[in-house]
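Student: Here is my input, please return the structure:
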Amino acid sequence: MESLLRSRFQKSAVLIIGVILLGIAMVASVLYGIQNFRITTAIEAYTSFTGSNEHLIIQHTRVPRAITAAFVGGSLAVAGVLLQALTRNPLASPSVFGINSGAAFMIVIALFLFGSMFSFSQLMWVGFLGAGLTAMIVYMLGSAGRGGMSPLKVTLAGAAVAAFASSLTSLFMLIDNKTMEEALYWLVGSVSGRDLRHAQMIIPYLVGGWICAILLAGSLNLMALGDDVAKSLGQKIVWVKAGIVLVVVLLAGGSVALTGPIGFVGIMIPHICRYLVGFDHRWVIPYSVVLGGIFLLLADLVSRFLLMPEEVPVGVATAVIGVPFVIAIVRRRAHE
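Tutor: Below is the predicted model of the structure:
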């Protein structure tokens, strides 16, 4: 498949345009919803704060929501790029590594055992821990046996661990109705109700993951040629794969800990980026950060208007958009 953008100038120009569109999408996220604001009102909320209802909504709801959506969208997209490169599976996403299921399982266990003793911030770290532990288990299972890690072994291990964690999660939720009510807030996937303080706890991990992913871009390009070729060119495949898993834990684990599982971003955006710039990960990763943020911001905006005056969780909106996209990918692969 030839990329739409071929020259470095074209790729750089479109990336800059994408950054501008990301900024516009963030502004739109702040201004529009059940209650609409003028841009002057948003500016006044920070330059001449009066404590009015409008200023409070902008500062404590809309701005944290926009920042969360931008960072989480970009992080899930990059995690999808890394997992698709690692497993060589075009439909790979954080759910393949069981990250979503592992985070949800740990949160449900914490709620089941300790109830409301855990604050929102503490549950975030519990989810982060669950995502990390699950990814490590999948990595060890996928690396066991002859030949070390292989795409098929990782995919099967991830599917098995995710199914097991999801089953246990459902069991504990059925045993305790109170746990089910509290856990549903995490399991749906939403960027609403997140405080800026919560985002600030996780964002450093997400940015660190972006930087590490960009540093791994050259190794990912070589791995695409096959493990044997990459080894012959001096790549330490085992360490590269371990690094990919660690970065995925930072990106996807941090995102799930902050917003709950939001599907399809990690599947769709990498394909769109590869269509635009080709398979060079030095371009695919920055494009994924920008387009992933734009996509989740727009999906969040759409979710506010689907069933007004009620808001639909953004995880539902991404699923509605993502399912036809995945079907199209599968149909295309079937005809290749």
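Student: all contacts plus neighbour counts: C-alpha atoms, from now on.
Tutor: Will do.
Student: what's the helix or strand containing T318 packed up against?
Tutor: Under the criterion of DSSP states H and E, T318 resides in helix 314-335. Packing contacts for helix 314-335, counted by 3 or more Cα pairs under 8 Å, 6 or more residues apart in numbering; DSSP states H and E, involve helix 265-277, helix 281-305.
Student: okay if I get the ones you listed as JSON lines plus mean neighbour count and distance to R331?
Tutor: Listed next are those as JSON lines, based on neighbours: other Cα atoms under 10 Å; distance: least, Cα to Cα, whole Å:
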{"stretch": "helix 265-277", "mean neighbour count": "24", "distance to R331": "14"}
{"stretch": "helix 281-305", "mean neighbour count": "24", "distance to R331": "23"}
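Student: that older thread, quick one: residues in contact with the helix holding T318.
Tutor: Contact with helix 314-335 is made by 91, 188-191, 261-265, 267-268, 296, 299-300, 302-303, as judged by Cα atoms under 8 Å, 6 or more residues apart in numbering.
Student: can you check stretch 203-212 too?
Tutor: Contacts of stretch 203-212 (Cα under 8 Å, 6+ apart): 71-72, 75, 78, 247-248, 250-251, 254-255, 289.
Student: isn't L5 right up against S12?
Tutor: No: using Cα atoms under 8 Å, L5 is not in contact with S12, being 9.6 Å away.
Student: Narrow the contacts of stretch 203-212 to those in helices?
Tutor: Among those, the members found in helices (DSSP state H) are 71-72, 75, 78, 247-248, 254-255, 289.
Student: Redo those residues as JSON lines? Include distance to A317.
Tutor: JSON lines is the format used below for the ones in helices among the contacts of stretch 203-212 (distance: Cα to Cα, whole Å):
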{"residue": "F71", "distance to A317": "18"}
{"residue": "V72", "distance to A317": "15"}
{"residue": "S75", "distance to A317": "18"}
{"residue": "V78", "distance to A317": "20"}
{"residue": "V247", "distance to A317": "26"}
{"residue": "V248", "distance to A317": "23"}
{"residue": "G254", "distance to A317": "21"}
{"residue": "S255", "distance to A317": "17"}
{"residue": "V289", "distance to A317": "20"}
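Student: Let's compare: structure for the following, please.
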Amino acid sequence: MTPVDTDRPPDAALVRRPARVRVLWLLVTVLVLAVLMVASVALGSRDVAWSDVWAALGGADDTLEQAAVAKRIPRTLLAVVIGAALGLAGGVMQGVTRNPLADPGILGVNMGASLTVVTAVAFFGLTSPTGYIWVAMAGAAVSAVFVYAVGSLGRGGATPLKLALAGTATSAAFASLVSAVVLPRNDIAGSFRLWQIGGVGGASYERIGQVLPFLVAGLVVCLLSARALNSLALGDELAAGLGERVAVARATAALGAVVLCGASTAVTGPIAFVGLVVPHTCRLLVGVDHRWLLPFSALVGASLLTAADVVGRIVARPADIEVGIVTALIGAPFFIHIVRRQKVREL
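Tutor: Reported below is the predicted structural model:
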């Protein structure tokens, strides 16, 4: 992929952060995530006492309250791992393309993965959960290449706004296709609502176990690409001068991000804006060094999705608001702010 230069002046997000500041933010982030995980287990449509929470954490499910808490535990774990994956993928995508608007949802990657799974289930009888993941990763990869190719057309190449517009249009088209495939099929319409919205309500230990190896593989690839992304941020020519194999570095990092996006979507459906909001927030906290930025993006992404799930459960009791809706309400205004802040004028 050809990098995109936004030609914007340096700001507070680009200032190098001292190590002690980064360590402090690391401790704060871990503490916040721990608190949110406890809140996710304790809060929901049914009020439960802390004694029932501790009993359920110990394996008891003798009462309705304890059974409710027991169901929240895998839901919390799924929100943590998927939020971490999406936050990390967003940081990598922004680093690979040098595009401040890059996000798996905005660029249509998640919806492309969703469409391929729905199509495989409806027309080819796909039933294997592991098959969902492989198909979703293939769809995510094809969608990413397609959006980048469309966004590169015309004068100026792949500018941030052109990529965002191409991704948004592609995502909308894929969402319409998902509806067109699912709605006439009464046998799958109810169970496949998550492929249109995205949520963690159907979590189970089995589903987490199936997707975890793919997420770990994607996480390792992305984290190992951190040093290369630092070189790419200097520009292709300088990176090559420093001995970096630019094409290989960019392709490897992009592959890790696609694996994370595809595997996440296979389990939770398309959840947008986590990969946009999180890396920008983390740059304010720890600077632009990807060796710090990527792990922080994973932690903050886990915190954001867990918090969004808790909010979705308590604001509409006894019903749930899917986490994909909550993240959209958070991310859409942030997206508009980033576009205005970057002063991108070329359509």
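Student: Between L5 and S12 of the first structure, which is the more surrounded one?
Tutor: It is L5, of L5 of the first structure and S12, that has more neighbours when counted by other Cα atoms under 10 Å, with 17 against 14.
Student: Need the three-state assignment for that one.
Tutor: Reduced to three states with DSSP: H, G, I helix; E, B strand; the rest coil, the structure at L5 of the first structure is coil.
Student: related to what we said a few turns ago, could I get the helices and strands packed on helix 314-335 of the first structure as CSV with distance to V126 of the first structure?
Tutor: Converted to CSV, those look like this (distance: least, Cα to Cα, whole Å):
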stretch, distance to V126 of the first structure
helix 265-277, 22
helix 281-305, 24
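Student: Which of the ones you listed sits closest to K231 of the first structure?
Tutor: Counting by Cα to Cα, K231 of the first structure lies closest to helix 281-305 out of those; the figure is 18.5 Å.
Student: residues near R331 of the first structure, how many?
Tutor: A count of nearby residues for R331 of the first structure, using other Cα under 10 Å, gives 11.
Student: returning to what we had before: to T47 of the first structure, which of the helices and strands packed on helix 314-335 of the first structure lies closest?
Tutor: Among those, if distance is taken as Cα to Cα, the winner is helix 281-305, at 24.6 Å.
Student: what's the mean distance for that closest one versus the second structure?
Tutor: Helix 281-305 of the first structure, aligned to the second structure and superposed, deviates on average by 0.9 Å (mean Cα distance after the TM-score superposition for the first structure).
Student: Could you do stretch 198-209 of the first structure as well?
Tutor: Averaged over the aligned pairs, stretch 198-209 of the first structure sits 1.8 Å from the second structure after superposition, using mean Cα distance after the TM-score superposition for the first structure.
Student: What span of the second structure is that stretch aligned with?
Tutor: Using TM-score structural alignment, the residues of the second structure aligned to stretch 198-209 of the first structure are 207-218.
Student: Please point out which parts of the matching stretch sit buried.
Tutor: The neighbour-count check on stretch 207-218 of the second structure (16 or more other Cα atoms under 10 Å) flags 207-208, 211-212, 214-216, 218 as buried.
Student: can you tell me what part of the first structure stretch 239-255 of the second structure aligns to?
Tutor: Mapping stretch 239-255 of the second structure onto the first structure (TM-score structural alignment) gives residues 230-246.
Student: Find out how far the matching stretch is from the centre of the chain, if you would.
Tutor: 23 Å (Cα atoms, centre = their mean, to the nearest Å).
Student: got it, and stretch 158-175 of the first structure?
Tutor: Stretch 158-175 of the first structure has its C-alpha centroid displaced from the chain centroid by 21 Å (Cα atoms, centre = their mean).
Student: Mind reading off the mean deviation between that stretch and the second structure?
Tutor: Averaged out, stretch 158-175 of the first structure is 4.5 Å away (mean Cα distance after the TM-score superposition for the first structure).
Student: Other residues contacting that stretch?
Tutor: With Cα under 8 Å, 6+ apart as the test, stretch 158-175 of the first structure has contacts from 95-102, 104-105, 108-109, 112, 134, 138, 179-180, 183.
Student: let's see 10 Å
Tutor: The contact list for stretch 158-175 of the first structure, computed with Cα atoms under 10 Å, 6 or more residues apart in numbering, reads 94-109, 111-113, 134-135, 137-139, 141-142, 152-154, 156-157, 179-184.
Student: still on that earlier bit, please spell out the ChimeraX selection for the buried subset of the contacts of stretch 203-212 of the first structure.
Tutor: Restricted to buried positions by 16+ other Cα under 10 Å, the ChimeraX selection for the contacts of stretch 203-212 of the first structure reads:
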select :71,72,75,78,247,248,250,251,254,255,289
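Student: Export the contacts of stretch 203-212 of the first structure to a markdown table and append columns for distance to A334 of the first structure.
Tutor: Output for the contacts of stretch 203-212 of the first structure, formatted as a markdown table (distance: Cα to Cα, whole Å):
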| residue | distance to A334 of the first structure |
| --- | --- |
| F71 | 34 |
| V72 | 31 |
| S75 | 29 |
| V78 | 26 |
| V247 | 31 |
| V248 | 28 |
| L250 | 33 |
| L251 | 31 |
| G254 | 34 |
| S255 | 32 |
| V289 | 29 |
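Student: The second structure: helices as residue ranges?
Tutor: Applying DSSP H to the second structure gives helices spanning 19-42, 50-57, 64-97, 109-124, 129-151, 160-182, 186-189, 205-224, 226-232, 236-241, 246-268, 274-286, 290-314, 323-342.
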